[in-house]
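Trainee: Need the 3D shape of this:
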Amino acid sequence: MSASLLVRGYEVVIGFETHAQLSTRSKIFSGASTQFGAEPNTQACAVDLALPGSLPVINRGAVERAIRFGVAVGATIAPMSIFARKNYFYPDLPKGYQISQYEIPVVQGGRMSFFVDAQPMAINLTRAHLEEDAGKSLHEDFHGMSGIDLNRAGTPLLEIVTEPELRSSRQAVEYAKALHTLVVWLGICDGNMQEGSFRCDANVSVRRPGEPFGTRREIKNLNSFRFLQQAIDFEVNWQIDQIEDGYEIQQATVLFDPDTGETRMMRTKEDAHDYRYFPDPDLPPLVIASAWVDEVKSAMPELPGALAARFQSEQGLPAYDAAMMTASRATAEYYQAAAAACGQPKLVANWVMGEISKRLNAEGGDIARAPVGPATLAVMIGRIQDGTISNNAARQVFEALWCGEGSDVDSIIESRGLRQMNDSGALEAILDEVMAANAKSVEDFRAGKEKAFGALVGQAMKATKGKANPAQVNELLRRKLVGA
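Mentor: Predicted coordinates:
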């Protein structure tokens, strides 16, 4: 355990439960629509409400998506799994129980890899099981009362559970981002966090290094990566304060309030036995033949990890760069198109991780709709490589392209006078003038003061208004200084 990960002398222990809403058109046990945004209570049928005589039937598409996820993380796909009733009372749970899986989930084990500060990490998964979602309680615009919308009741979820192996909020965020990338990449979830398609629950506890695990509190329904980090950081410090003040942590379910930046207890946390799980008598065991698993495997897309490995072996990208270029399918497609067009994979990766990511993050944009497309970026990188423009000028070209002040790289270069000076004769004449005007720096350099060389280069670039090729300036100037 690195001392840098300790918070006020305590080790943080985090386990994750993520609910990924599966991308089926109908619900997990009924034919009702899963479309988001419909009028309240217009997409809940008799099966979703458990009306007398109605019987659930498993959605094959939901099972297929669970298999796809299990294959992607190297998990065991259970040849037979069981659906159980999880019994609890809540106003938006119309049946009085939730159909879930308990003792025998469909996906068992598995492993997820991700990067934290450019360092590779991995976490073991405990399980991923299928279950139905509950409805939604609405507490606004009801004149002091609450409304219940049951459209979401019965929507298929894959709950993905990790081992308690994360040790910081930063690790938790990077894991959640990697998982989000994977489920969207696989096409099993649209990943829309604002609509609740990808919701994270963080089980957080603290302990002194080497001691047994502390009592955990579960932060529910975190629907943004920023809130996830803020919630965990607050909860960690709150728990430490409680322990330092002599109080015991009580197992509880808590919510994060983004307005205050604080967590608050919703209810004391139940244990598994409180839910009185038992096999659902209306659903037979879920049997998955090995042939079905093989069929799913054969139709799988190339996974982010495999594609990143190929970028490393075939294009020479560092491991971190390759991981960033596979952060989403759209990013991978953009990178591949630009790299193929200009033949400079590392430079493309640098621009994607640098200027493009910075602007997309600031504007909340999507790289698939970036103002500077991959073909345009490739042309611009080509102009850097052939000496037409400097790196500094390239940033000015990029700015103009991004802001819609032009769409043609060469036109922007010419109209703004950004073409790099490559005439060695003209440049030598300028360097002679710079050396004559800065005799003291010339003398200092010849006396062994290397710093003076940088000052002369700066004067040369100033004299050419930044248009000289820096590499050419360095070469010619050093030759003149040493050979004179």
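Trainee: make it CA atoms for all contacts and neighbour counts henceforth
Mentor: Will do.
Trainee: all helices for the stretch 201-350 of the chain, in order.
Mentor: In the stretch 201-350 of the chain, the segments counted as helices under DSSP state H, counting those that start in this stretch are 225-244, 290-298, 304-315, 319-325, 329-342, 345-351.
Trainee: ok, and what's touching the fourth one?
Mentor: The reference is to helix 319-325. With CA atoms under 8 Å, 6 or more residues apart in numbering as the test, helix 319-325 has contacts from 115, 118-119, 304-305, 308-309, 311-312, 331-332, 335, 349, 352-353.
Trainee: and which of the residues you listed is nearest Pro258?
Mentor: Minimum distance to Pro258 across the contacts of helix 319-325 is 26.4 Å, recorded for Phe115 (CA to CA).
Trainee: Glu174 is in contact with that closest one, correct?
Mentor: Yes: assessed by CA atoms under 8 Å, Phe115 is found in contact with Glu174 at 6.7 Å.
Trainee: Now the second one, please; I'll put the structures next to each other:
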Amino acid sequence: MSTQAATEETAVVIGLEVHVQLETDTKVFCGCSTEPDDEEEPNTRTCPTCLGLPGALPVLNEAAVEAAVKIGKALDSEIPETTTFHRKNYYYPDLPKNFQLTQYDAPICAGGELAVAVDGDRRTIGITRAHLEEDPGSIQHAGGSIESATHTLINYNRAGTPLMEVVTEPDFRSPAETRAFLAKLEEVLEYLGVFDATRDGSLRVDANVSLVPASEMAEDGSVPEDVLADADRAEVKNISSHRGAEKALAYEISRQRNVLRRGREIEQETRHWDEGRGVTVSMRSKEAEKDYRYFREADLPALEVSDWKEEISIPELPDARRERFGEEYGLDDEAASKLTSTKAVADFFEDVASEFDPELAATWVADNLLGELNYRELAITDVDGRLDEFKRLIELVAAEELTVKNAEEVVLRGMLDEGDDPEAIIDREGLGKAEGDEVADAVAAVVDENPEAVADYRDGDEGAINFLVGQVMQATGGSADPGQVNGLLREELDD
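Mentor: Take a look at the predicted model:
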């Protein structure tokens, strides 16, 4: 954008390149493990192939190809007859062979789309392509940020991990939209079973940001190709989270607008997102496609994948499952969204709903269990070996052998904090459901001991009944059913 446009109202145009680590046992072109060990030494999970030593030949990982096809099907992409690999040549210290094995003009997934909801509005983001490639190693800037580090350390253990790069159309108009898209993409990938969000560096984002004259945008929000071609864009790298993407892009948009206000031009460059300082810093001028000198990888033949699209199945995806939960179980949108937040949560809910009332199952899984897990910063996968214990707790509530209050406030929390099973906590705390005679005796005693509250109730003060119910619950150690207590008190006091 020229300096003449400095006073014009501008619109934001953002496109993303999302690098997703695929969940495979071994690297994409060799047999080295992809499973990191917390105690592993740097540069030990390597071999001649992923280190690029002379004479080492790549062998393509079939599981990585299957994962790529699944992603293509989920994004409604075209899976071509054949796909090929190329060498992308540039010097980075974390690529020891000085080129990256990737895909160029024949990606494994072409086109596609992904629908996202932003502030209640549903938008469809176009997918340009998605292709397989190898991950570089990891760089650690010692003694400070990329600008102030005293030296840099390189670990090649990650080099060669299979990546899927998902390239979007420039369809985003705000940082909030990019955050929503990344969350939705990660949700879909988790359902496919090809991605683990807990892995360090499992999702990394490069974002291309341009400002264009708002007057030149089409009525539907699209930007003509000639306007995009004239816009100078900055690429922001080193984004590693949904929240980080929103913050980095908000900063970069503000920076570019300030540049224009000062009467200067936007430089076409690559910038680094310094998360610690919350700023982007210039790294280098933006590379053009010709700078990478792509050429075919002679050691990998063309790969025929078109038949795999029919052979490889994918599970029911989040949107479809969310819609079905509303229709089949009568759930509102909020509950259905919570219960399809991950495939593990959705699977557990359906397991519980197959044995108990769906409304009870939804309350216990979406509100009680997920609420307590979120409070402890845990996911349902952190307790997947104990899901039968949680089902047993729901069974005790459904059978009215345990009050909801005690189940929620004592047993569930004890199960998560202490690791005990529900029966052990119930026995230790004496939380068995109070018998009828015990409750009736407690009601009679509370009525005798609280004549003022009894008089208030009989004078029309409905609040007095709540006080009396509380006294009975306290007398029974919370083991009585509050509804039953309320009914018994009214029978006693209305005589």
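Trainee: Might one say that Ala353 of the second structure is in contact with Ala361?
Mentor: Yes: contact criterion CA under 8 Å: Ala353 of the second structure and Ala361 qualify, at 5.4 Å.
Trainee: of these two, who's got more company?
Mentor: Neighbour totals were compared for Ala353 of the second structure and Ala361, and Ala361 leads with 22 against 17 (other CA atoms under 10 Å).
Trainee: That one -> the first structure?
Mentor: Taking TM-score structural alignment, the alignment pairs Ala361 of the second structure with Val348 from the first structure.
Trainee: what angle sits between the helix or strand hosting Glu17 of the second structure and helix 242-261?
Mentor: Using DSSP states H and E, Glu17 of the second structure falls within strand 10-21. With axes from the mean of the first three to the mean of the last three CA atoms, to 10 degrees as the basis, strand 10-21 of the second structure and helix 242-261 are set at 150 degrees to each other.
Trainee: quick one: buried residues of stretch 170-179 of the second structure?
Mentor: Pro170, Asp171, Phe172, Arg173, Ser174, Pro175, Ala176, Glu177, Thr178, Arg179 (16 or more other CA atoms under 10 Å).
Trainee: thinking the first one is in contact with Val13, fair?
Mentor: The reference is to Pro170 of the second structure. Yes: if you go by CA under 8 Å, Pro170 of the second structure and Val13 touch, sitting 6.1 Å apart.
Trainee: rewinding a little: most neighbours per residue, which of the helices of the stretch 201-350 of the first structure?
Mentor: Mean neighbours per residue, mean count of other CA atoms under 10 Å, is largest over those for helix 319-325, with a mean of 21.
Trainee: What is the equivalent residue in the first structure for Thr381 of the second structure?
Mentor: When the first structure is aligned by TM-score structural alignment, Thr381 of the second structure is paired with Ala368.
Trainee: which residue lines up with Val173 of the first structure in the second structure?
Mentor: Val173 of the first structure maps onto Arg179 in the second structure, by TM-score structural alignment.
Trainee: still on that earlier bit, can you tell me which two in the contacts of helix 319-325 of the first structure are farthest apart?
Mentor: Greatest spatial distance among the contacts of helix 319-325 of the first structure (CA to CA): Gln119 and Tyr335, at 21.6 Å.
Trainee: tell me what the longest strand belonging to the second structure is packed against?
Mentor: For the second structure, the longest strand by residue count, based on DSSP state E, is strand 121-134. Applying 3 or more CA pairs under 8 Å, 6 or more residues apart in numbering; DSSP states H and E, one finds that strand 121-134 of the second structure contacts helix 62-74, strand 99-102, strand 109-110, strand 113-118, strand 162-168.
Trainee: mean shift of it relative to the first structure?
Mentor: For strand 121-134 of the second structure, the mean deviation from the first structure after alignment is 2.9 Å (mean CA distance after the TM-score superposition for the first structure).
Trainee: Alignment lookup: Gly70 of the first structure to the second structure.
Mentor: Using TM-score structural alignment, the partner of Gly70 of the first structure in the second structure is Gly72.
Trainee: Verify the contact between that match and Cys109 for me.
Mentor: Yes: Gly72 of the second structure lies in contact with Cys109 (CA under 8 Å); the separation is 5.4 Å.
Trainee: list residues touching both of these two?
Mentor: Jointly contacting Gly72 of the second structure and Cys109 under the rule CA under 8 Å, 6+ apart are Glu78, Ile79, Ala130.
Trainee: In space, what's closest to the first one - neighbours in sequence excluded?
Mentor: Going back to what we said before, that points to Glu78 of the second structure. Leaving aside its chain neighbours, Glu78 of the second structure sits nearest to Ala110 (5.1 Å; criterion: CA to CA, 6 or more residues apart in numbering).
Trainee: now Asn155 of the second structure: how far from Gln140 of the second structure?
Mentor: Separation of Asn155 of the second structure from Gln140 of the second structure (CA to CA, to the nearest Å): 8 Å.
Trainee: More neighbours: the two, which one.
Mentor: Each of Asn155 of the second structure and Gln140 has its neighbours counted (other CA under 10 Å); Asn155 has more, 18 against 14.
Trainee: which residues touch the more buried one?
Mentor: Neighbour list for Asn155 of the second structure: Pro42, Asn43, Asp94, Gly137, Ser138, Ile139 [criterion: CA under 8 Å, 6+ apart].
Trainee: On the three-state scheme, the equivalent of the second one over in the first structure is what?
Mentor: Think Asn43 of the second structure. Taking TM-score structural alignment, the alignment pairs Asn43 of the second structure with Pro40 from the first structure. Three-state call for Pro40 of the first structure (DSSP: H, G, I helix; E, B strand; the rest coil): coil.
Trainee: tally of neighbours for Pro40 of the first structure?
Mentor: Pro40 of the first structure has 14 neighbours, counted by other CA under 10 Å.
Trainee: now that we're looking at it, how far away is Ser146 of the first structure from it?
Mentor: In terms of CA to CA, Pro40 of the first structure sits 13 Å off from Ser146 of the first structure.
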